[in-house]
Structures are given as C-alpha cells and as structure tokens.
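A.B. asks: Okay, predicted coordinates and the sequence, questions at the end:
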Amino acid sequence: MEKLITSWSNFQSVPEDYIFPPESRPGNIKIPFSSSIPVIDLSDLNKGDRTSTIHKIIKAAQEFGFFQVINHGVSVNKMKETMNIFKEVFKMPDEYKQKLCTDEPTKPCKMFTSSINYATEKVHLWRDNLRHPGYPLEQWQHLWPENPTRYRECVGDLSVEVKELGSRIMNLMSEGLGLKYGYFDNDLTESMLMTVNHYPVCPEPSLTLGITKHSDPNLITILLQDDVSGLQVFKDGQWISVQALPHAFVINVGYQLQIISNGKLKSAEHRAVTNSDNARTTAAFFLAPSDDCKVEPAQGVTDEHNPPIFKSFKYKEFLDHYFDKYADTDVVLKSFVAP
C-alpha cells in the first residue's frame, strides 16, 4: 500500500504522477459560486407546503441532477461532532492508519490513497479515503475503525439519521414521479456505503484533482461537507462551484434514479478540486440497491407513449460495468439502453 498523502512531509510541489494531462486539469479552480444552484428548505414540509417542496426537488433533479437541503432534521450537533471525528481519523498516527490500509478485497473497512485502483491508474488523485458500509449498523458497525474512540458511536448515530433523511427524500421523489408512496422503501435502498474523502492542502491545485469528473452509480448520494468548498458540477458544458453551506447536505442524483425515472431525472457529473490554503474533508453516504436487486424503469413512469429507455438488470451487473468504464461517463449507460 502506497503511503497516504496525510503521511507525507515537506512537499513543495505536486509529484509528477499526480499531475493530470493539460486537457483534464482543473486549471483555474476559483470558479465563482453559482446563485442558481437549488437550495431546498425541508422545514417547509412542516408548514403544509408539501406539493411545492416536491415540485422544487423534481425540478432540481431534472435541471441540475443535484441540490442542497437545509433544515433537514438531522442533528446539527451530530453533524459537527462526526465531521470533527472524520478529520481526526486522518490525523491518527501513521502506524494506525496503515493498519486500515489493505489490499484484501473482501475487507469491508479500508483506507487508501487516491483510489482502489492505485496500482494500475495512470494519474493519482490528491486525496486519502476511508470507506465502509454504513447500513445496517448491526451488520457492519463492529468492523469500523476503533479509533478515535467515539468513531463507531458518533458515525453510527449520524448514519441512522442520514438513512432516514434519504428515505424521506426518496418518498418525496416517488410522489413527484407519480409513483406510490414508499416505492423505494425496499431493496432499492437496502445498501448504504459511506466514504470519507480527505483532500490535504495542495501546493499546485491547478495541476491535479481530488476526484475526476464522474456520475455516481447508486440511487442518490447524501454529501456532508466541512466549511471548505471544492465540489464542482458540470452543467451546460461548463463547471460551476457549489458553495459549502453551513449544516446543509448536498443531494446528488445517481445513475439508478436516472434509470428508474426512465430518464426524467438526470445524474449529475461532478468533480472535486483541491486548494493551497486549506485541507477539505467530506463524507458521502451512497444510498443504493442491494447487489441482487433488479433495477429497471418504474412502470408508473412508462406507457405506450413513453416506452422504457433502459433494460432490466441486477445492480451488481451495473456496478461491475461502471467501475470498468468509470472515467468515460458518456458510455456508462450505453450497455443498459433498451433494444
């Protein structure tokens, strides 16, 4: 296992194997924040404004493929405490972090630098990553990091609240798509993977990337950010920056929701840039189907005038194909288009 970036010392420039080719570099990373990015206040649901809130969510998922939610009901104190613990993980002694680094493919909890394909990738990402399953707790929590000492308790509590938030959002989306309430309350949302990205201070952020351009393979992604911005979304042929709002979650539409909605909702292409002033930490909760779950356009969104665009498949089949074609977002969905 290669040494984590957080274990480096005294680097003044980006190593050559972290420098992206000119056409893939972020260049000017100081892209202005967009005021048009949807921010949806979920407290409006408690004010009897359900129809309007659903309309805003569907409109955002159609036009942007992502949006931010505020007043979402997840404990702000838990969000803050858990983010502090995530940051603490990457400050742990090198000996401890190296124990979390493993090439064993069956180990569910692991830490690595760049990506799981470090040995074969042409250019490395400027990030260290910790990932493990986040749901159900009784199946996975005992395999999570033991240190910091409150890691399992805090991350477990937040994971439960985030899973509940995901269910609420999916129920609002199902209503907006004309599907029955609870359409997604089954094996379509049985899995939740959690991945913590830590982007150390970078001496030359215009040359490298924290994460390359991609869309997520799952249903939706619920992203918790610290107060450092770095998320950029590709819309209408250009990159726009997403401001890190206090106590907000970013919701990304993934490929599975695009498929189930028969193309009515779209997955958002996005990337992460680094900066030379501050490290950045994010935690992404990937709400996804179980491996053997059958995914296909919902009957409620298809008819004789709107035939299915995509064919039926098992989620694991999609994942295998996705990671094979990860860098080429234009071709990921082509193998799953209906004949």
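C.D. replies: Received it, and whenever you're ready, just let me know what you need. Numbers count the residues shown, from 1 in each chain.
A.B. asks: going forward, measure contacts and count neighbours with C-alpha atoms only.
C.D. replies: OK.
A.B. asks: quick one: furthest residue from the center of this protein?
C.D. replies: Glu304 (34.5 Å; CA atoms, centre = their mean).
A.B. asks: what sits against that one?
C.D. replies: With contact set as CA atoms under 8 Å, 6 or more residues apart in numbering, Glu304 has no partners.
A.B. asks: ok, structure two:
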Amino acid sequence: MSTAAVSDRAEEMKRFNEMKGGVKSLVDAGITELPTIFVHPPEILETKPNGVADGDLPTVDFGARREVVVESIRRAASEWGFFRITNHGVPAEVMDGVLAAGRRFHEQPTEEKAALYSTDSRQSVRFNSNGHALKDDDIACWKDMLTCVYADDRLDPAEIPPVCRREFGEYVEHMVRVRETLAELLSEALGLESQHLSKMECMKSEALACIYYPVCPEPAKTFGNSKHSDATFLTLLIQDTVGGLQVLHDGRWVDVAPVAGTLIANIGDLMQIISNDKFVSVEHKVRASTGGPRVSVACFFTPSVKAMGKAFAPMKELISEENPALYREFFFGEYCRHYKTKGYNRPAFSRYRI
C-alpha cells in the first residue's frame, strides 16, 4: 500500500473513531457503499472451498459418563479445536437474556453509547468497532463490540451499562462454573490430575464480549470478523439464530450453524502452546451478510493477574525425550502485543516455536 493510501486510510479511520458510533451508526446513516477502511483485498476474501455443512462438528454432552466426556473432549480438542457443549447447566433464559441485553445495548442511539467508546484495552468496559486500536494500514471488519473485562473474576457491576448490567453479571457467573468444569475435563483429557489447569490460574480472568454484526450493504467486500485464531486459553461462545460463523478444518471452511441451547467451545492459541500441540487452536471467521443483524456473546478466558507475571511454556508433565517441548517460554502480555501486530499471514504462536 502506498504512503498516500496509508495516510488516507489513517485519516478515514480517525474520522470513523471520532464518530464514536461504530458500524451501527454508518448503517443508521443509510450508507449503500462500504467505506474504504472496511474493504478487504480479493486475495484475503478468497475462501474456497467454502460453506461446508457442520454435521461432523463434535458435540460433547456433559450429561454423559465422566470417561465418555473426557474422551469426547480429548478428541474434539485435538482434532477440531472447536466443539459444541450440551447439558452444560446454563439455563436457556440466561443465554437468551444476555443475547437480548447485548442487542439492546448496541441498538441504542449513538449518544447513549459514545461515552464508552474507546480503543484502549486497559479500559475494563469499552465499546468500539474492532476490539483494539487498528494500525494505519489495518483493515476493519463489519462489527461492533461491547467488552467487559473481569480480572480474577471480578468487575464492579456499576461499570457495566444499566441496559445490560444484570444479564451480563448473571451470565458471567454461569461462565465461571462452566470454565471450572472444563478446566477439570481438559486437564484429564491431557492425562493430568483434574485440578492441574485450575492451579495454573491460566483461565482465572475473562473478557465478556457482545459482538454485533449489522446488516452489510456490500458483504462480498468485507468480513464480519476476518480469519483468526484466539489469543486465549479457552473461548466459550453463544450465537443467535442468524449464523455466519465458519471454522477451518482439514482445509475446508465449515459452517457452524446456530443450535439453540448449546455452547460453542474453542481452544485458544495459548492452550495449544502449553499442551505442546496436543490440543489445537484453529482459525475461524464470520461472514458479513445482508441478513441480520447478528449477535453473539463470547467469553474469552485469560490468566489471573498473578499468573500474568509468570512465564508460560509447554507443561513439563507433557514433555519427555520422545516428546520434546515445541515452544519457548513467553509472557501473556508479550503474546498479546505480538498477536495485534502479526497480520494475516500466519498464526501468532508460530513465532514461539522452537
């Protein structure tokens, strides 16, 4: 991209952020063409083969016998990196409630949301368009986000907008319970004692993100969310009925259709590293669409404040002469900074391979 083009893009991005209304404000203004900052190059948009049905996406039934659940998770985490969860204990009304509350927030007038608009990741509760400050030559995706960060499972409820405060707080309480169950099951699936991951505190904090994908006037030119893997240890997701999520599996983009009452779990980059590739973090994306709008709620699990000060590496219990460590040590903050600058070409964790 030429210097002039980068400069023009930077100015357009600056104007967009100064509006403090996100993508929804563009839709409300009645635009019929995408602003340049959202237009992705054809080589990035190329997705063939595309849209394969998700009939083979693993489903883990928490109501099954323990050994069956552990084996189901082991296979799903090692072969797909993504799986659905049923009988997880989160009431349907709580799941529906948090999706509805997130929609209420995003569909408020811009002036009701503008005070929270920020690209500063240090802000515990923030509203913005793409999750973090984009570089001048970055390309934006067609989405808005409300993110609430619970450090060590704690966030002052007064910081959360009243329009969604009760529902977000209730949902996070359930996410913490599911996380504790999954921490045990993932530990056992790795052949470790059940409290191993919990003792590491690698999933003790969470960021709850309600993502709003407005109707797009030119969906063939952009993404709802471009191809990426998650810079987390674990992510739990719910989505409304619109659909659009796709997962890369065996070279195919697989449509992950909405299934009422289920959670979608995916392994993050950092879990792949500490498991020494026993579990896999896979790329996924969200299509932009003329349908919708689409709403999803993702819960991203990251280390405790204490654990962020310690180096992570493949767990020594998984390392042997026959299975040497595949990654070097890293700090969570270092990894996140690299993740935001890596671009499209390769997953962030490849930098840490030995």
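C.D. replies: Looks like it arrived, so ask away. Since the model is a prediction, treat every value here as computed from it, not as a measurement.
A.B. asks: Just give the TM-score of the two.
C.D. replies: With the length set by TM-score structural alignment, normalised by the length of structure 1, the two chains reach a TM-score of 0.91; 330 aligned residues with a CA RMSD of 2.0 Å.
A.B. asks: Shouldn't the residue farthest from the centre of structure 1 be within a strand?
C.D. replies: No. With DSSP: H, G, I helix; E, B strand; the rest coil as the criterion, Glu304 of structure 1 is coil rather than part of a strand.
A.B. asks: quick one: what's aligned to it in structure 2?
C.D. replies: Using TM-score structural alignment as the criterion, Glu304 of structure 1 maps onto Glu321 of structure 2.
A.B. asks: Tell me the residue in structure 1 aligned with Val125 of structure 2.
C.D. replies: With TM-score structural alignment as the criterion, Val125 of structure 2 matches Cys109.
A.B. asks: Show me the helices in the stretch 101-250 of structure 2, by range?
C.D. replies: Using DSSP state H, counting those that start in this stretch, the helices of the stretch 101-250 of structure 2 run over 110-113, 165-189, 196-200.
A.B. asks: So which of these is nearest Met19 of structure 2?
C.D. replies: helix 110-113 (8.7 Å; CA to CA).
A.B. asks: what's the mean deviation for the closest one versus structure 1?
C.D. replies: Superposed on structure 1, helix 110-113 of structure 2 shows a mean distance to its aligned partners of 1.0 Å (mean CA distance after the TM-score superposition for structure 1).
A.B. asks: Onto which residues of structure 1 does that helix map?
C.D. replies: The aligned range for helix 110-113 of structure 2 is 94-97, by TM-score structural alignment.
A.B. asks: Buried residues, that stretch. List them.
C.D. replies: Lys97 (16 or more other CA atoms under 10 Å).
A.B. asks: same deal with stretch 336-347 of structure 2?
C.D. replies: Buried residues in stretch 336-347 of structure 2 (16+ other CA under 10 Å): 339, 347.
A.B. asks: got it, and stretch 289-301 of structure 2?
C.D. replies: Those would be 289, 292-301, for stretch 289-301 of structure 2 by 16+ other CA under 10 Å.
A.B. asks: Contacts only, for Gly178 of structure 1.
C.D. replies: 300-301.
A.B. asks: corresponding residue for it in structure 2?
C.D. replies: By TM-score structural alignment, Gly178 of structure 1 lines up with Gly191.
A.B. asks: ok, that match to Ser72 of structure 2 distance?
C.D. replies: 14 Å (CA to CA, to the nearest Å).
A.B. asks: ok, now Pro217 of structure 2?
C.D. replies: Pro217 of structure 2 is 41 Å from Ser72 of structure 2, by CA to CA.
A.B. asks: of those two, who's got more company?
C.D. replies: Counting neighbours by other CA atoms under 10 Å for Pro217 of structure 2 and for Ser72 shows that Ser72 has the greater number, 20 against 17.
A.B. asks: corresponding residue for the more buried one in structure 1?
C.D. replies: Per TM-score structural alignment, Ser72 of structure 2 is aligned with Lys56.
A.B. asks: do the same with Leu263 of structure 2
C.D. replies: Using TM-score structural alignment, Leu263 of structure 2 sits opposite Phe249 in structure 1.
A.B. asks: what number of residues lie near that match?
C.D. replies: 23.
A.B. asks: same deal with Lys14 of structure 2?
C.D. replies: Lys14 of structure 2 has 12 nearby residues by other CA under 10 Å.
A.B. asks: In structure 1, what range does stretch 35-45 of structure 2 match?
C.D. replies: Using TM-score structural alignment, stretch 35-45 of structure 2 pairs with 15-25 in structure 1.
A.B. asks: mind checking how far that stretch is from the chain centre?
C.D. replies: 23 Å (CA atoms, centre = their mean, to the nearest Å).
A.B. asks: What of stretch 169-177 of structure 2?
C.D. replies: 17 Å.
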